[in-house]
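Peer 1: Sequence and predicted structure, then a few things I'm wondering about:
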Amino acid sequence: MMSSGDPTPTAAEPPEAAIHNPANILTLLRLVLVPVFVVLVVWSEFDESLLQALACAVFVIASLTDFVDGWVARRFGYVTKLGKVADPIADKALTGAALVLFSLYGLLPWWATGVILVREWGITLLRLWVIRYGVIAASRGGKLKTALQTLAIVLYLCPLPGWMDTIAEWVMWAAVAVTVITGVDYVRQAVRLRDTPREPARAGAAVREGDLGA
């Protein structure tokens, strides 16, 4: 008979999915597309050629895999340790490569690229640091940040009429602003989570692919 001091039984965690599953394949595809994207951009040198259009198409396809792999993992239970680690790395690698290239070619100030990269990698590491206490769920602001960054990068990549340049810049500055604001909010959540007395959370039961990417 269980005494009053015994811990409350919890449901057993579902077995981890096989590594070779559709969600992980999509994540690895995104990683593979990063060097392809970089090569196409460097070859095109932003001269509005077919290569630049192909670079834009590759970025769009890679970005779509980010949305699809998380949905597939959650919908069909394809959650693995590999996916939890590889998914945010693939996201940051793709976005970071685009931003660094924009700065190298003088399209975006280095400080803007630095702010975004520091925020992206910093928040990812922060979430992993506090995961023993709980998971900082992706907020609406984080999702808006991702959408704005993706849209801004696509607008910079697409060979569009000159009058569209101003729109691309405004979207990028909006992305930078939301990136900073959501970064501060995530730090606040992490501090509050760290200081709240509670039983350490089981990382494997709480985290899903995509949770660390916003």
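Peer 2: Now that the structure is in, tell me what you want to look at. Numbering: from 1, shown residues only.
Peer 1: CA only for contacts and neighbour counts going forward, please
Peer 2: OK.
Peer 1: Quickly note the distance from Asp87 to Tyr156.
Peer 2: Going from Asp87 to Tyr156 by C-alpha to C-alpha, to the nearest Å gives 24 Å.
Peer 1: Next one for the comparison:
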Amino acid sequence: MTEPTSRQSGDAGQSTRPSNWNLPNALTTLRIVMVPFFGAALLVDGGDSATWRTVAYVIFALAMITDKIDGDIARARNLVTDFGKIADPIADKAITGMALIALAIVGDVWWWVTIVVLLREWSVTLMRLSVAKRVVIAAKDLGKWKTTAQALALGTLTLPLRDPDLPDVLEVPGEVLFYVAQALLAVAVALTLWSGWEFFRDLWKQRHTLRGPRSA
């Protein structure tokens, strides 16, 4: 679910391209495969199954862990591939997109939040991929904070925090965690919009610079 980093940028001076058949790409593919299973688990009984929501949380957590691992391995072993450049951001946006849509369906996230975030995420991802060979927009700390806040919020909201069948001792902590996650999601939405504006601003500046000044 991270913003594209050095794994996506690659090494232009590399003489021998690594094979697409490598561990980072396998983990990226695994994350994509996880997406429908995550969504199905979260939506069992309309989101009212504590057991299946816990399963969904485990799947989401594993996706976040593999996202970190495959990026670290790709950078450490110089395993950047064209497949990875495309599949990695798609895997990230797919799992977060499924989380937003499923949580909106079960009523734990407002639909306008889901629509706004998805429009920003996919527009930036598609634009980044379309201009990757001509313009490089480096990931910024703001985007990383957005990604962290978004992952923590969505992961927490996936848990059965307000399930009526939970023990009474967990009722108040669950309610508190639910609203903490909602506040964190609000922060993530604000950072999402701000980092998206920064991306398009920097993209416009770079493209304008590459074009050069118009002749008189």
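Peer 2: Here it is on my side, so go on. Keep in mind it's a predicted model, so treat the numbers as computed, not measured.
Peer 1: Please say which of Asp87 and Tyr156 of structure 1 ends up with more neighbours.
Peer 2: Asp87 (27 against 24; other C-alpha atoms under 10 Å).
Peer 1: where's that one, which helix or strand?
Peer 2: helix 81-104 (DSSP states H and E).
Peer 1: which stretches of structure 1 form helices?
Peer 2: Ranges of helices in structure 1, per DSSP state H, are 22-44, 50-76, 81-104, 110-130, 140-157, 164-195, 203-206.
Peer 1: Residues contacting the third one, please?
Peer 2: Contacts of helix 81-104 of structure 1 from elsewhere in the structure, counted by C-alpha atoms under 8 Å, 6 or more residues apart in numbering, are 19, 23-24, 27-28, 30-31, 34, 38, 41, 59, 62, 66, 108-110, 113, 117, 120-121, 124, 149-150, 153, 204, 207-210, 212-213.
Peer 1: circling back to that earlier point, now the angle between helix 110-130 and the helix holding Asp87 of structure 1, please.
Peer 2: Between the axis of helix 81-104 of structure 1 and that of helix 110-130 there is an angle of 170 degrees, by axes from the mean of the first three to the mean of the last three C-alpha atoms, to 10 degrees.
Peer 1: So which bit of structure 2 is helix 81-104 of structure 1 matched to?
Peer 2: Aligned using TM-score structural alignment, helix 81-104 of structure 1 spans residues 82-105 in structure 2.
Peer 1: The matching stretch vs structure 1 - mean distance after superposition?
Peer 2: Averaged over the aligned pairs, stretch 82-105 of structure 2 sits 0.6 Å from structure 1 after superposition, using mean C-alpha distance after the TM-score superposition for structure 1.
Peer 1: swap in stretch 120-127 of structure 2?
Peer 2: Stretch 120-127 of structure 2, aligned to structure 1 and superposed, deviates on average by 0.9 Å (mean C-alpha distance after the TM-score superposition for structure 1).
Peer 1: Find me whatever residue is spatially closest to Asn22 of structure 2, sequence neighbours aside.
Peer 2: Leu79 (7.4 Å; C-alpha to C-alpha, 6 or more residues apart in numbering).
Peer 1: okay, now that neighbour: neighbour count?
Peer 2: 23.
Peer 1: and what of Gly107 of structure 2?
Peer 2: Other residues close to Gly107 of structure 2 by other C-alpha under 10 Å number 12.
Peer 1: Repeat that for the one 5 residues further on.
Peer 2: Each residue near Trp112 of structure 2 was counted by other C-alpha under 10 Å, and the total is 10.
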